[in-house]
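Asker: pasting the sequence and the predicted coordinates here, then a few questions.
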Amino acid sequence: MSSKSPRKGEAKKPGKSIKEKRAEKRLKHAEVAVDPVRKAAR
């Protein structure tokens, strides 16, 4: 029975990681878009 609990936890982890990956991609894209603006401002 105890082996079922860890499996459920692992199944839930991928769902969160996908959302985290999307958030990271959005943050990276935002940084890339902000970088040129900062350089242009200087």
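Answerer: Nice, I can see it. Numbers count the residues shown, from 1 in each chain.
Asker: make it CA atoms for all contacts and neighbour counts henceforth
Answerer: OK.
Asker: run the chain-centre distance for whatever helix or strand Lys25 lives in.
Answerer: Using DSSP states H and E, Lys25 sits in helix 4-41. Put simply, helix 4-41 sits 2 Å off its chain's centre (C-alpha atoms, centre = their mean, to the nearest Å).
Asker: and the comparison structure, right after this:
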Amino acid sequence: RVGDLLADYGWRLVEQAGPSYFRDTYIRPTGRDVAASPLEWTALAER
């Protein structure tokens, strides 16, 4: 859905990272057992 929204404005979605990415990349390596917010999403787009 993000890709469609971006396309409406002339952008192309390159990559999208959600909570599981942040958890696995940044939280778990610290040894902490906490969840990432389901609202934490990042999108990389190019025109």
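Answerer: Perfect, thanks for sending it. Model, not experiment: these values are computed from the prediction.
Asker: got a TM-score for the pair?
Answerer: After superposition, the two chains reach a TM-score (TM-score structural alignment, normalised by the length of structure 1) of 0.28; 24 aligned residues with a C-alpha RMSD of 3.2 Å.
Asker: quick revisit: so for the helix holding Lys25 of structure 1, what gets flagged as buried?
Answerer: For helix 4-41 of structure 1, the neighbour count (16 or more other C-alpha atoms under 10 Å) marks no residue as buried.
Asker: if I've got this straight, Asp4 of structure 2 is in a helix?
Answerer: Yes. Asp4 of structure 2: assigned to a helix according to DSSP: H, G, I helix; E, B strand; the rest coil.
Asker: contacts only, for Lys21 of structure 1.
Answerer: Contacts for Lys21 of structure 1 (C-alpha atoms under 8 Å, 6 or more residues apart in numbering) come out as none.
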